[in-house]
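J.: Build me a model from this:
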Amino acid sequence: MAVLNRLDINAEEESPLAYPEAVRAKSLIEIVEDSVRQGRAMLAFQPVVSSDPSHQVVFYEGLIRIPDQTGRIIPAGHFIEKVEERESGRLIDCLALDMGLRTLSRVPGLKLSVNMSARSIGYSKWMELLIRALRSDATLGERLILEITENSAMLVPELVSKFMADMQKKGISFAIDDFGSGVTS
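T.: Coordinates of the predicted model:
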């Protein structure tokens, strides 16, 4: 008879490392969620340059960075998939959008992309942040690129299409983040 422990790991069917890995993953999620609740996050600005000989910066990508309690940055690849379906994933998107919009407000010539999950389209706090910012400064939309993760966009393509059409009218550009990564080896 298989016995499930507190982490829903089937001890008889999983490898000996399954339980310690699940404990570590749960601990990481708790650390990330604690940081998000306390607003401990920042954007790292990665320049995206043109491929022509000038190599001019075309825009910057605002990448969310979440520190642990000691201040060390937790690699996003270690937690993003684990929080994608949780409310903390929506809160991370809210933090990234809010910081991105504030940066655009402070730096008038900046063009910035911000990552998001399609799940955040239906999250009222995220939408309110976006709509409020666009109402306060119509030029923000022309300088904002929303990068929707491919996997999340494929879950609700009709919703994403309508959202994109509505927001493109306000000047927002879109990109698909991690395009093709789910089918590459």
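J.: switch to C-alpha atoms for all contacts and neighbour counts from now on
T.: Fine.
J.: Can you check which strand is longest in this protein?
T.: For the chain, the longest strand by residue count, based on DSSP state E, is strand 57-67.
J.: any idea how far residue 111 is from residue 167?
T.: In this view, residue 111 and residue 167 are 16 Å apart by Cα to Cα, to the nearest Å.
J.: The helix or strand residue 29 falls within: what's the following helix or strand?
T.: If you go by DSSP states H and E, residue 29 is part of helix 18-37. Sequence-wise, the next helix or strand downstream of helix 18-37 (DSSP H and E) is strand 42-49.
J.: One more sequence to fold, the one below, so I can look at both together:
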Amino acid sequence: KAHQPSNECVALRVCIRHALTGLPNRRRLMELLADVTDQNNCTTNFSAIFIVDLDNFRLVNDIQGHESGDQLLINVAESLQIHLPQEATVARFSSDEFVVLLNTLGEQQGKATHKAERLARQLLEAVAKLRNDRALPITASIGISLFKCLGLSVNSVLQQADMALQQAKAAGGNSLRFFNMEMQTSVLERARLEGDLHQALERNELSLHYQVQVNHQGVTTGVEALLRWYHPQRGWVSPATFIPLAEETGLILPIGHWVLKLACEQLAKWAQQPAYAALTISVNVSSVQFQQPGFVRDVESLLALTQAPPSRLVLEVTESLLMSEPTRVRSTMLKLRSQGIRFALDDFGTGYSSLSYLKRLPLDELKIDQSFIRELLTDKTDAAIVDTTILLAVSLGLTVVAEGVEKKEQFDWLKGHGCYRYQGYLFGRPTPIEYLFEAY
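T.: The predicted structure is shown next:
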């Protein structure tokens, strides 16, 4: 009895090791890494963290079952231990993610980097040689953070390795990447920008600018509402920078609702003014926003609240949205269409460009992306694409709008080829609503 482990010891083992692989778990690794990064234990040697993530591991579980996946994880754990030096620590960090800690890579950064890279490539080769019981090939991606203890926290080291891992994944897998300071700077800047974006709406830093759309006679038929952000320190922040960030973080939902509300309020004002009552306002709708279960209800509520005429509201959607869950997307579009709302397909030709959805979905307009208009007069391929797009849209009964028209020669070419709606600097730049009125 004296030689049998106590319940307390058994509990401790369970706490620090994974039952499946027998490797140290996340908690134990964090303790070891804390010791390495503790300034009281600093040495002049470089250390490294490898995050080893199996590529497409989900396929093993989905196709062959979890038992096969478990066996593969056991095999990977064994292979990593065989190919690592004795002083290295390997832990299972999550489902198919392993972390390797190396402490003795030397004092020279160049040699430490070379040693880490050579070892990481050996691990990639070892994993690639593994086969589970049904011979499904398996590969891994590795992110590496090379560091000394000075000034780094445990989370910082792991974050660096994870960022490097994402680069390896983006390269197609079965590869390794090292973290570098440019990546860190980019991540920190993104975090600061996200924090500022959280405050932008309540601080009234966001605004709508409007760009006119005209017909072939030069008459303004409508405007597109374009979101702008003026930051008190950064100045104007490019929509290409902050809109993808808003989509990734979910901030696009309150921001998108605000944009729609302002557009509807403007339409309601114009409806009371004969000179502007026929104008439309086009609003870009994010796929994140469009696919929310309550999107139709929200739009209907805004229309009821503002008393905006639905037939003057044009929602611009992208090809990527139309290709994801097409049945659900079509249902949403039809519900909104029944209210009188119109739809435009934005940036046509830059996405999937599958023609089958054009006849199935309730579209009214097709907008030719400015990238094709830009070289229209000098690139025969772009000219052919634009010409074919116009013919296609006309045959389907869709209005064609050319974006990015900046030269009269482009306008003349488009008019001569059957495109009668335009938007671009030739007719007006995006401008606040108070200055837009001055144009009339």
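J.: After superposition, what is the TM-score?
T.: For this chain pair, the superposition-based TM-score is 0.83 by TM-score structural alignment, normalised by the length of the first structure; 183 aligned residues with a Cα RMSD of 2.8 Å.
J.: could you say what helices and strands the helix holding residue 29 of the first structure packs with?
T.: Here helix 18-37 of the first structure touches strand 57-67, helix 87-106, going by 3 or more Cα pairs under 8 Å, 6 or more residues apart in numbering; DSSP states H and E.
J.: so the first one corresponds to what in the second structure?
T.: Spelled out, that is strand 57-67 of the first structure. On the second structure, the counterpart of strand 57-67 of the first structure by TM-score structural alignment is residues 220-230.
J.: quick one: that stretch to the first structure mean distance?
T.: Stretch 220-230 of the second structure, aligned to the first structure and superposed, deviates on average by 1.0 Å (mean Cα distance after the TM-score superposition for the first structure).
J.: Relative to residue 383 of the second structure, how far out is residue 423 of the second structure?
T.: Taken as Cα to Cα, the span from residue 423 of the second structure to residue 383 of the second structure is 18 Å.
J.: And those two? Which one has more around it.
T.: In terms of neighbours (other Cα atoms under 10 Å), residue 423 is the more surrounded of residue 423 of the second structure and residue 383; the figures are 26 against 18.
J.: ok, that one touching residue 211?
T.: Yes: judged on Cα atoms under 8 Å, residue 423 of the second structure makes contact with residue 211 at a distance of 7.4 Å.
J.: can you give me the strands for the second structure?
T.: Counting by DSSP E, the strands of the second structure are 47-54, 89-94, 97-102, 140-147, 176-178, 206-215, 220-231, 235-237, 280-284, 313-317, 342-348, 365-368, 399-403, 421-423.
J.: any chance of those in JSON lines, with distance to residue 114 of the second structure too?
T.: JSON lines is the format used below for those (distance: least, Cα to Cα, whole Å):
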{"stretch": "strand 47-54", "distance to residue 114 of the second structure": "12"}
{"stretch": "strand 89-94", "distance to residue 114 of the second structure": "19"}
{"stretch": "strand 97-102", "distance to residue 114 of the second structure": "13"}
{"stretch": "strand 140-147", "distance to residue 114 of the second structure": "11"}
{"stretch": "strand 176-178", "distance to residue 114 of the second structure": "11"}
{"stretch": "strand 206-215", "distance to residue 114 of the second structure": "48"}
{"stretch": "strand 220-231", "distance to residue 114 of the second structure": "44"}
{"stretch": "strand 235-237", "distance to residue 114 of the second structure": "40"}
{"stretch": "strand 280-284", "distance to residue 114 of the second structure": "49"}
{"stretch": "strand 313-317", "distance to residue 114 of the second structure": "49"}
{"stretch": "strand 342-348", "distance to residue 114 of the second structure": "46"}
{"stretch": "strand 365-368", "distance to residue 114 of the second structure": "50"}
{"stretch": "strand 399-403", "distance to residue 114 of the second structure": "51"}
{"stretch": "strand 421-423", "distance to residue 114 of the second structure": "54"}
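J.: do you know which of those strands lies nearest residue 126 of the second structure?
T.: Evaluated with Cα to Cα, the strands of the second structure place strand 140-147 nearest to residue 126 of the second structure, the distance being 9.7 Å.
J.: Can you give the contact residues for that closest one?
T.: 46-55, 113, 120, 124, 127-128, 157-158, 160-169, 173-179 (Cα atoms under 8 Å, 6 or more residues apart in numbering).
J.: what does stretch 260-267 of the second structure give?
T.: 225, 277, 280-281, 283, 299, 302-303, 306-309, 312-313.
J.: Also stretch 61-73 of the first structure?
T.: Looking at what lies outside stretch 61-73 of the first structure - Cα under 8 Å, 6+ apart - the contacts are 31-32, 35-36, 40-48, 74-76, 92, 96, 100, 112-115.
J.: if you set the cut-off to 7 Å instead, what comes out?
T.: 31-32, 35, 40-48, 74, 96, 100, 112-114 (Cα atoms under 7 Å, 6 or more residues apart in numbering).
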